[in-house]
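Enquirer: sequence-free structure coming up:
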């Protein structure tokens, strides 16, 4: 028989089933995993604590390193689960030291090629800040934001949000007693590991409330990743009904993407304002749980030349925020291909800042970081969006075929 015919006639190999990763799971999630492999209920709490410590404190990538767990259970875990992290498909390094990672998440199904998102690490003298994403794409279409030009694909899971911090710590050599992977950047001057997290990447965090809430619970647990909630900031464009629950259930710092002092202009810059106007947004801020001078709200204000940067608008901003413990972050606009906006002149930004400062508000001008790799505020957008679009089309086609077969 012709070998090529024999090869063609052979049945297609079954795809290898991917073992689900335990990285990113909550404590209840780890308990469910243990239940799957038959660990008795009375034993699970102890085993969850062991797994938690090994995964989140030590960052292990092999069940065999978990020496406080018996060999038999380690073998069971390894047979059913993995400790995989998302794949780093690209790493860009800015001239200022900012790093942007393009991460590919494991496929969610047979027709899913895996979601791709970006997260950014910003090293500073006194801290290292990780900007994480909460969605693939974004639904808000803010006109000055590059991410807003990429349509929403889906929410990230709790595991996928936590995994961004895990990748960063792995790439920075920030787990105890672990050798960093080849090519990793290990800060050598102290104090530059990930110390702060901001939910300011791709997506609107409060439209993925449950996923973000559960991820924060994992990130802030003092037996594992141990980042205090005062070091975690959730930034929203103004999803008013979820602001109070954010304070009650997560207790993090709050940032508001304000960018305008009039509803007509904010309707254009941040279309969500048509649903939740400035008055309603600021009322939600005034009643934010735990609000105090020690826990101020950060109002983000992108400086757009000739659009929102006049002296009158600076004074109106001060009037609107009266009585709210606040800090105002002035953000020089970060350009991106195709935008119609320009950054305000530096003298204009300084004048705006001076008016706000003299009214008693801290008004730092955020130094643009990572502009040259499109990693600065408002610039994030997956460089493989076309690939993601193809994957989404395949998924939609698969769903249509399944629906047709059901009928």
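Expert: Noted; the coordinates are in hand. Quick caveat, the model's predicted, so the values are computed rather than measured.

Enquirer: For the rest of this, base every contact and every neighbour count on C-alpha atoms.
Expert: Noted.

Enquirer: Which residue is the nearest non-sequential neighbour of residue 52?
Expert: residue 224 (6.5 Å; CA to CA, 6 or more residues apart in numbering).

Enquirer: residues near that neighbour, how many?
Expert: Number of residues near residue 224 (other CA atoms under 10 Å) recorded here: 18.

Enquirer: How about the secondary structure of it?
Expert: coil (DSSP: H, G, I helix; E, B strand; the rest coil).

Enquirer: need the contact list for it.
Expert: Residue 224 makes contacts with 52, 53, 55, 56, 57, 218, as judged by CA atoms under 8 Å, 6 or more residues apart in numbering.

Enquirer: does residue 144 really touch residue 342, like I thought?
Expert: No: when contacts are counted by CA atoms under 8 Å, residue 144 is not listed as touching residue 342 (9.5 Å).

Enquirer: Check it against this one:
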């Protein structure tokens, strides 16, 4: 019999499994705490369970674990990049960044990505599979063990498109924020999407208190379609309509990511058009100097030009910041380390 992934189940689903096994409901909570508070890797460690039950669980389920295959530490700012190896040998990345308010971890949600955004290294090798809820949780748990401290913020902005792995991501968020787990408030979680409109609308119905970030990266359909194939499925009018509806349903302001690419989307006219598109939304724009990836041919402009773009947006009534760059000496951009590891394997 093939074993099931117990750590990916929400507390409610574990409880249902235990009822089917003829076990009392309180046992489910005990097991859930062992998995997510004490983060054990074997059933033998669950010492307050009867020995026969531990054996029964071991026959039916497995406890997922991952390992750190590579760990790079920036000599500039202390940012840590992890290359995690999964049970099946696939690898994903996470990046731990230290701020005054605590440690933030950017995690992956898929092995590879099928969105095809031209400026991103994550998509160059294509999509392999979705991550399970337990694998995403283990990215956080493993980083905390390495840190020997608590991760205070989680960002779903690593390899993969979170809304393309909707059900697993929703299970991950429920377990992550559970009082019987590590109890991380969703107000300390950000989810980034390239603009899957159906996923944004489905997420809005959940009314979660997370921060939604939308990768816009262009002021119009013509430019956006050149670098983001998703725009051919959901154009900017459809996307921004969904964003307005999301704000109305949740009351949570949306952040728009905008990677500045020299000679493509960084002219004063582009800033003016972008401000016009976002007018009245109370939007925040996070400007990102594009990461140099050899295969794309994209390059970043000079710092003065980036600051001028920001200033123009501010003059036009759009709040804009320039993302602080961390880990530039350790291939901290999404997908770079996994790609290097694949190429040298």
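Expert: On my side now, so go ahead. On a predicted model such as this, the values are computed, not experimentally measured, just so you know.

Enquirer: picking up where we left off before, so what corresponds to the residue nearest to residue 52 of the first structure in the second structure?
Expert: By TM-score structural alignment, residue 224 of the first structure lines up with residue 181 in the second structure.

Enquirer: what do we get in the second structure for residue 332 of the first structure?
Expert: In the second structure, residue 332 of the first structure lands on residue 289 (TM-score structural alignment).

Enquirer: Pretty sure its match sits against residue 262.
Expert: No: taking contacts as CA under 8 Å, residue 289 of the second structure lies outside contact range of residue 262: 9.1 Å.

Enquirer: Which of these two has more residues huddled nearby?
Expert: residue 289 (21 against 17).

Enquirer: can you pull the contacts of the closest residue to that one other than its chain neighbours?
Expert: Taking CA to CA, 6+ apart, and ignoring the residues beside it in sequence, residue 289 of the second structure has residue 260 as its nearest neighbour in space, at 5.2 Å. Counting by CA under 8 Å, 6+ apart, residue 260 of the second structure touches 217, 266, 287, 288, 289, 290, 300, 301, 306.

Enquirer: Compare those residues and tell me which has the most neighbours.
Expert: Ranked by neighbours (other CA under 10 Å), these are led by residue 217, which has 26 neighbours.

Enquirer: Tell me the spacing between it and residue 334 of the second structure.
Expert: 16 Å (CA to CA, to the nearest Å).

Enquirer: looking at the alignment, what does residue 298 of the second structure pair up with in the first structure?
Expert: Match for residue 298 of the second structure (TM-score structural alignment): residue 341.

Enquirer: what's near enough to touch its match?
Expert: By CA under 8 Å, 6+ apart, the neighbours of residue 341 of the first structure are 144, 304, 305, 335.

Enquirer: Count the residues that sit near the equivalent of the second one over in the second structure.
Expert: In this case it means residue 304 of the first structure. Aligned by TM-score structural alignment, residue 304 of the first structure pairs with residue 261 of the second structure. A total of 22 residues lie near residue 261 of the second structure under the criterion other CA under 10 Å.

Enquirer: in the stretch 151-300 of the first structure, which spans are strands?
Expert: 154-155, 196-199, 232-236, 253-257, 297-303 (DSSP state E, counting those that start in this stretch).

Enquirer: Skip the chain neighbours and tell me the closest residue to residue 172 of the second structure.
Expert: Nearest non-adjacent residue to residue 172 of the second structure (CA to CA, 6+ apart): residue 133, at 4.6 Å.

Enquirer: How about residue 182 of the second structure?
Expert: Using CA to CA, 6+ apart, the closest residue to residue 182 of the second structure is residue 37 (5.9 Å).

Enquirer: and if you look at residue 92 of the second structure?
Expert: Nearest to residue 92 of the second structure is residue 84, by CA to CA, 6+ apart, at 5.4 Å.

Enquirer: The first structure: which residue goes with that neighbour?
Expert: So, by TM-score structural alignment, residue 84 of the second structure is matched to residue 103.

Enquirer: Would you convert the contacts of residue 260 of the second structure into TSV that also reports distance to residue 46 of the second structure and secondary structure?
Expert: As requested, the contacts of residue 260 of the second structure are exported to TSV (distance: CA to CA, whole Å; DSSP: H, G, I helix; E, B strand; the rest coil):
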residue	distance to residue 46 of the second structure	secondary structure
217	48	coil
266	56	coil
287	47	strand
288	46	strand
289	48	strand
290	47	coil
300	52	coil
301	55	coil
306	54	helix
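
Enquirer: who's in contact with residue 103 of the first structure?
Expert: 86, 87, 88, 89, 90, 116, 117, 118, 119.

Enquirer: let's see 6 Å
Expert: Residues near residue 103 of the first structure by CA atoms under 6 Å, 6 or more residues apart in numbering: 86, 87, 88, 89, 116, 117.

Enquirer: measure residue 146 of the first structure to residue 375 of the first structure for me?
Expert: 11 Å.

Enquirer: In the stretch 201-345 of the second structure, what residue spans correspond to helices?
Expert: According to DSSP state H, counting those that start in this stretch, the stretch 201-345 of the second structure carries its helices in the segments 221-227, 236-250, 268-277, 303-315, 336-344.

Enquirer: show me the residues around the aligned residue in the first structure for residue 109 of the second structure that make contact.
Expert: Aligned counterpart of residue 109 of the second structure in the first structure: residue 134 (TM-score structural alignment). With contact set as CA under 6 Å, 6+ apart, residue 134 of the first structure has these partners: 156, 203, 205.
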